[in-house]
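Participant: Need a 3D model of the following:
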Amino acid sequence: MIFWAVIISLGAAYVVQFLLTMMQMKNFNLNFRDLRRMGRVAIGKKKGGFVAGSIAMFAIDDKGIILKGMCLSGVTVLARFKEFNDLNGIDIATITKDHVKSYSKQVQKSILDASSNYITITSGGSIEDPKSPFEKVAGSIRKVATQK
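Facilitator: Down below sits the predicted model:
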């Protein structure tokens, strides 16, 4: 009897997590669409794991000037995007640590990542996603297994 209660509880937790994730994805899509209507969008992210993660999005004009900024920061799927205008009017390619020192470390990293991504894309490069923890572990195992 306890076994089935645990299984049902885990299933219910999974469904709730799925629904909350869908709500957060909808929030992302709505905010991205609003920024996209203003111009191009530069996005930066800093994965959190067990600490707060962060996503920064900027609507930019054709010259790279920030028109509007949005930031999501938090540990749970309950985090939502918030508008911030401190960087409006600044060229996104010129953002430095001095511009973002008033924000938390995760938000600073996501803003600087957005700037870096913008510079990479405008110079003709491509952006690679960092490896997930699982990919890092699998790579380490593969490295050990192939050594002689």
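Participant: Only C-alpha atoms from now on, for both contacts and neighbour counts.
Facilitator: OK.
Participant: Could you tell me the end-to-end distance of stretch 83-96?
Facilitator: 20 Å (CA to CA, to the nearest Å).
Participant: can you pull the buried residues of it?
Facilitator: Residues 87-88, 91-93, 95 are the ones in stretch 83-96 that count as buried (16 or more other CA atoms under 10 Å).
Participant: which residues sit against it?
Facilitator: 60, 63-71, 99, 112, 115-116, 118-119 (CA atoms under 8 Å, 6 or more residues apart in numbering).
Participant: Can you say which of the residues you listed are buried?
Facilitator: If we count by 16+ other CA under 10 Å, the contacts of stretch 83-96 have these buried: 60, 64-71, 112, 115-116, 118-119.
Participant: which of the buried residues of stretch 83-96 sit farthest apart?
Facilitator: Using CA to CA, the two most remote members of these are Asn88 and Ala93, lying 12.8 Å apart.
Participant: One more sequence to fold, the one below, so I can look at both together:
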Amino acid sequence: MIIYFIIALGLAWLLQSIFGFWQIRHFNRTFAEYRRLGRVAVGKRTGLFRAGTVVLFVIDKRNKILKASKMQGVTVFSRVRPLPGFEEKYLLKIGPEELAPHDRLTKMAIEDALRTFDIVTKGGDIPPKKTPLQKLMNLYTKKRGET
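Facilitator: I've put the predicted structure just below:
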């Protein structure tokens, strides 16, 4: 009986890997297509046990948004879809009125795209985000009084 459980677990992992590969391939093809149109500003808000969101803004030389898309979801079935309301607007002039109709995770991903774009255009490096393990280790060292 346990062998069937192990086989089922292995098949589920294999299926998830295949679907994950297809999702990444779809995203990479979309990104490559967008790069042919112009520069691309990318923002993300990842979720461990909730929906993750990635936004893509294709912009011209004057930072005018030519195309806006997002990929949001918890599963490997999420795909890149149009993000309405941003075409023909200037990326750095996106304000609360453009963000209002969108959900919290999308707003956070858009803000990340704006922050990342600002850092890159000024010649800076994007600081890597801490992993959950790094955050846990920081908590542990703070409790012990280490720096």
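Participant: What's the TM-score once they're superposed?
Facilitator: The TM-score (TM-score structural alignment, normalised by the length of the second structure) is 0.91; 147 aligned residues with a CA RMSD of 1.7 Å.
Participant: Which ones among the buried residues of stretch 83-96 of the first structure map onto strands?
Facilitator: Using DSSP state E, no member of those falls in strands.
Participant: Okay, and which of the buried ones among the contacts of stretch 83-96 of the first structure map to strands?
Facilitator: Using DSSP E, 60, 66-71 are the members of these that sit in strands.
Participant: all helices for the second structure, in order.
Facilitator: Under the criterion DSSP state H, helices of the second structure are mapped to 2-37, 96-99, 104-121, 132-144.
Participant: between those, which one is nearest to Val80 of the second structure?
Facilitator: Smallest distance to Val80 of the second structure across the helices of the second structure (CA to CA): 6.7 Å, for helix 2-37.
Participant: Give the other helices and strands that the closest one contacts.
Facilitator: strand 52-59, strand 80-82 (3 or more CA pairs under 8 Å, 6 or more residues apart in numbering; DSSP states H and E).
Participant: Quick check: which of these is buried the most?
Facilitator: Of those, the one with the most neighbours on average (mean count of other CA atoms under 10 Å) is strand 52-59, at a mean of 24.
Participant: sorry, back to before: of all pairs in the contacts of stretch 83-96 of the first structure, which one spans the longest distance?
Facilitator: Within these, Lys63 and Cys71 form the most distant pair, 21.7 Å apart (CA to CA).
Participant: Could you export the helices of the second structure as CSV, including distance to Val80 of the second structure?
Facilitator: Compiled in CSV, the helices of the second structure are given as follows (distance: least, CA to CA, whole Å):
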stretch, distance to Val80 of the second structure
helix 2-37, 7
helix 96-99, 19
helix 104-121, 13
helix 132-144, 26
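Participant: for the ones in strands among the buried ones among the contacts of stretch 83-96 of the first structure, which one is nearest Met22 of the first structure?
Facilitator: Nearest to Met22 of the first structure among those, with distances taken as CA to CA, is Cys71, at 18.0 Å.
Participant: Understood, closing this out.
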